[in-house]
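Trainee: missing the sequence, but the structure's below:
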């Protein structure tokens, strides 16, 4: 029981938090194995897919393993990759990187340009047809413990007033209990974060590394549209300020996904990732593509980039971490959805075997063994040194060393470099403001580039304003007393939704303002705050972005 609130309880065999590709795959696989298992899947978004944001070029291997006849079942996967381009950008031009010297794993032949939001909506239909109970709009705000084991979650608490006390429309929610609980909340989920800390699951591992991915959907001139074309770029405008790059994917209906990723281990606290994205669109190659088009959607999401070295232990008593709650993105491929699906399948198979053996609430060690020794581990281990090379030596040396390392892993099954370690956390990597020059960014023109608040409107984000802010400060004095003088309070810039402001009124001390209504749930603040003073928690269910086709 949580606090002094009395809640109804419901019991299931397996409780799953998060209807992304990992959670949905787990739910589907459990029901494939045993239709009589009781499985509930809880999703904080207003509908399945509402909070899903991914590039995305999908490697279908995960879906092939889970639902081999997905093509016959009408999956919304219609655009095979037909063209693969890599460019190094300068301020006014670009250099094409030939495909030939790239390791085979970088080839997108056989992959598809998709909306992962729509793929997840379709997967939810498959899960419900098998008997999975799916409840969208049900944010899971707390874990339920039974002794040392995770026994369930608190879901659906609604109607708290701004001060955290029950309001007139208060609903206490329910405790959903399970023999096993799967956490598939995506990157930096609040419950997974608690589990990792409580059970010290990251002991002996490198710190997790992250990127911030921002994405717009554009409708462009049909004469410029090349359905199936995939383009990735590196270099300008980031230069030596940060690692990262862009993607441009041509899907159906004359639409393109235009995205930009900034690695969050950047040092200069004056860096403004969102404005780097907006500046990127003014590169001649990109501007010409978008000329005459219109942006129809925007969103942002953190990406787990630590890979093999950073994956925590994935199980604790009664609970397993799935997908991006562990961090299964193959960074050079910019793909993780296939591994998320495979992780859900593996967790389901381990839980099914345990339940049929009469077990409950223990550690699903078979799941972890399969992840590290199976297809997921093989995928991530081959590229484990690319991110550390990039972080330590920058873009050009990492292209050479990383490419060589991937080739040796591909041909010989080993790395001549061993396993390189990641450095400090992304928060600790942030330098002092006095040591770096401020960066002047051009003003958005309202045609190709847009201010944050205008773009946030295209994420269709909404939060009930009377509820408590879901962005918690551990110490309210830190933003002004510490972060402002030492780091120029970078929350003003690293947030891609304009949530954080420092307001300085004449004759008054500056104030730190949290506009939580703008939050697109990217989790960047929880990751990058140099004082680690911001704790991201779930708002009430259904709130947040409502992404249409991300």
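Mentor: The structure has been received and is ready for your questions. This structure is a prediction, so every number in the text was calculated from the model and none was measured.

Trainee: make it CA atoms for all contacts and neighbour counts henceforth
Mentor: Noted.

Trainee: how many other residues sit next to the residue lying closest to residue 491 once chain neighbours are set aside?
Mentor: Spatial nearest neighbour of residue 491, excluding adjacent residues (C-alpha to C-alpha, 6 or more residues apart in numbering): residue 500 at 5.9 Å. For residue 500, the neighbour count with other C-alpha atoms under 10 Å is 22.

Trainee: check the secondary structure at residue 95 for me.
Mentor: On the three-state scheme (DSSP: H, G, I helix; E, B strand; the rest coil), residue 95 is labelled strand.

Trainee: surely it and residue 233 touch.
Mentor: No. Applying C-alpha atoms under 8 Å, one finds residue 95 not in contact with residue 233, separated by 9.5 Å.

Trainee: alongside the first one, take a look at this:
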């Protein structure tokens, strides 16, 4: 075995998204303010900062105002497009109903928010971090958690490079690097590869509900300039979903572009439902199509979204480290926002770690100050208000669930706290068997408004080294045919938005699962929705996956 080299830091941060970068910046700010040097590094598995970042996005600047008060004067790309209009449409198959703005709970109005590319925003944040002395290493995937002899987290090791499909070392083989730290922050985003291991290892979720998710399918379009209204924000609910819930968004952003997407909750029951196709069908609605006609699709991507909220947030700390951002799940579902809460949790963890390091801690303890700060923060208060929004829709359906959610949210606005909290149920347990469901007939792509999966994946610039080990691993190779195909008609063929999973050999009477791992856009849907939890998404070689230019 080749011995790995190591580097030591005060804090190592896994993930270069809003939470990780906010934490890094806050650590260095405190070091400057208090005259105490602190060594910080950020690992990012994407080829560059922002390469794997995908969000709508409409951003509440609350946390950013705290972190960098003069950000609007620092050429931040998010400052280009403040929200100017806010619309909520209820869609039927051929019509739309504009939901009266005054009936929306006030915090859903988007006043003071901004819309733009979260990837570009993260690249800007990375620049701010580097100016403060943060070391950032893109293209290096944290593949393993390292532990001290007493069981505390010691740091992480990056994945080996140049390992071939059969496990042997190719000519370009390089062993991974160990990064040791007093505290390690896991900011991997939704369903993080290492974060899920830590949650199990330290039993962090024992007092919380299962995390639940949606899958967001997103496209970026250049549209007819005559139709573009910078800062216009549109959300939709209703059609085309019938036996599932979710909704769409269209955000008029800078440079004549519209970011549009569709989110399907992964609690759906019909194994024949296909989130990618629901998004394509949604674009055919007259109100949506009218915006896109005469335009051109320029990018595509997909990502799972935490939707569990307050009930699903696990314990945040463990000896030697902490979960921050979407690794723990702080998305405010009715607001369709999570960047501000993710950033704030990173900042709170940074403040706790800095105090501990300055006080001489060797990092084998827990950052209790972070957990305490979260419990008293505006992040928790915000999630408390909306805790019943997602589970009420899952419980009562789209119409009655939305009605209940509206009443609940208005009650909170008026100072009335309803005393109950609805529970969540794991998404992978929700599928019905195929004999209880009907296949769904989706329209064929027209190549103008609607498209197929493979041409979509092409626009995501996804690439993996062909001969590396498959990072979509199976715990039991027999289950895809014996269980998933037999009982659910292989739903992995449909819930994956990138055409990774195929059943081949059916016509010959010898069906088998083919995994096209090179197509994977790292959305994590398979890891979440697989009914037997047989698929385990592990991190591929660093630098692989999508390369989103402006998503």
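Mentor: Cool, got the structure. Quantities reported herein were computed from a predicted structural model and do not represent experimental measurements.

Trainee: TM-score of the superposed pair?
Mentor: The TM-score (TM-score structural alignment, normalised by the length of structure 1) is 0.98; 544 aligned residues with a C-alpha RMSD of 0.9 Å.

Trainee: these two touch, right, the residue nearest to residue 491 of structure 1 and residue 492?
Mentor: Yes. Counting by C-alpha under 8 Å, residue 500 of structure 1 does reach residue 492; the two are 5.2 Å apart.

Trainee: stretch 272-283 of structure 2 maps to which residues in structure 1?
Mentor: Counting by TM-score structural alignment, stretch 272-283 of structure 2 falls onto residues 270-281 of structure 1.

Trainee: now that stretch, how far from the chain's geometric center?
Mentor: Distance, stretch centre to chain centre, for stretch 270-281 of structure 1: 19 Å (C-alpha atoms, centre = their mean, to the nearest Å).

Trainee: hmm, who's touching it?
Mentor: 212, 214, 236-238, 241, 259-260, 262, 286-287, 433, 436-439, 441-442, 444, 448-450, 452, 488, 490, 493-496 (C-alpha atoms under 8 Å, 6 or more residues apart in numbering).

Trainee: strands along the stretch 201-350 of structure 1, start to end?
Mentor: 210-219, 229-235, 244-250, 255-263, 294-304, 315-316, 319-321 (DSSP state E, counting those that start in this stretch).

Trainee: please pull up the equivalent of residue 72 of structure 2 in structure 1.
Mentor: In structure 1, the residue matched to residue 72 of structure 2 (TM-score structural alignment) is residue 71.

Trainee: ok, residue 465 of structure 1 to residue 542 of structure 1 distance?
Mentor: Separation of residue 465 of structure 1 from residue 542 of structure 1 (C-alpha to C-alpha, to the nearest Å) stands at 13 Å.

Trainee: please read the previous query as pertaining to residue 184 of structure 1.
Mentor: 17 Å.

Trainee: repeat for residue 225 of structure 1
Mentor: Separation of residue 225 of structure 1 from residue 542 of structure 1 (C-alpha to C-alpha): 35 Å.

Trainee: neighbour count winner among these two?
Mentor: Each of residue 225 of structure 1 and residue 542 has its neighbours counted (other C-alpha under 10 Å); residue 542 has more, 22 against 19.

Trainee: hmm, the more buried one is touching residue 42, no?
Mentor: No. Using C-alpha under 8 Å as the test, residue 542 of structure 1 is too far from residue 42 to be in contact (11.2 Å).

Trainee: what is in contact with these two at once?
Mentor: By C-alpha under 8 Å, 6+ apart, the residues touching both residue 542 of structure 1 and residue 42 are 136, 137, 138, 139.

Trainee: who's in contact with the counterpart of the last one in structure 2?
Mentor: Alignment of residue 139 of structure 1 against structure 2 is given by TM-score structural alignment, with residue 141 as its counterpart. Residue 141 of structure 2 makes contact with 43, 44, 45, 46, 158, 159, 539, 540, 541, 542, 543, according to C-alpha under 8 Å, 6+ apart.

Trainee: mind doing that once more with 7 Å?
Mentor: 43, 44, 45, 158, 159, 539, 541, 542 (C-alpha atoms under 7 Å, 6 or more residues apart in numbering).

Trainee: next, format the residues you listed as TSV and append neighbour count and distance to residue 519 of structure 2.
Mentor: Formatted as TSV, the contacts of residue 141 of structure 2 follow (neighbours: other C-alpha atoms under 10 Å; distance: C-alpha to C-alpha, whole Å):
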residue	neighbour count	distance to residue 519 of structure 2
43	26	23
44	28	20
45	28	17
158	23	22
159	22	20
539	22	14
541	26	14
542	22	15
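
Trainee: what's residue 181 of structure 2 aligned with over in structure 1?
Mentor: Mapped onto structure 1 by TM-score structural alignment, residue 181 of structure 2 lines up with residue 178.

Trainee: show me what contacts its match?
Mentor: Contacts of residue 178 of structure 1 by C-alpha under 7 Å, 6+ apart are 11, 12, 13, 14, 15, 151, 152.

Trainee: now which residue in structure 2 aligns to the fifth one?
Mentor: Residue 15 of structure 1 maps onto residue 12 in structure 2, with residues paired by TM-score structural alignment.

Trainee: show me what contacts the aligned residue in structure 2 for residue 111 of structure 1?
Mentor: Using TM-score structural alignment, the partner of residue 111 of structure 1 in structure 2 is residue 113. Contact analysis of residue 113 of structure 2 by C-alpha under 7 Å, 6+ apart lists 58, 59, 60, 61, 82, 83.

Trainee: distance check, residue 113 of structure 2 against residue 217 of structure 2.
Mentor: Counting by C-alpha to C-alpha, the gap from residue 113 of structure 2 to residue 217 of structure 2 is 22 Å.

Trainee: could you pull out the strands for the stretch 51-200 of structure 2?
Mentor: Counting by DSSP E, counting those that start in this stretch, the strands of the stretch 51-200 of structure 2 are 58-59, 85-91, 96-98, 114-115, 135-138, 142-147, 153-158, 161-163, 169-174, 178-186.

Trainee: pipe the contacts of residue 113 of structure 2 into TSV and attach neighbour count and distance to residue 255 of structure 2 per row.
Mentor: Shown next, in TSV, are these (neighbours: other C-alpha under 10 Å; distance: C-alpha to C-alpha, whole Å):
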residue	neighbour count	distance to residue 255 of structure 2
58	26	16
59	26	18
60	20	21
61	20	21
82	21	13
83	23	15
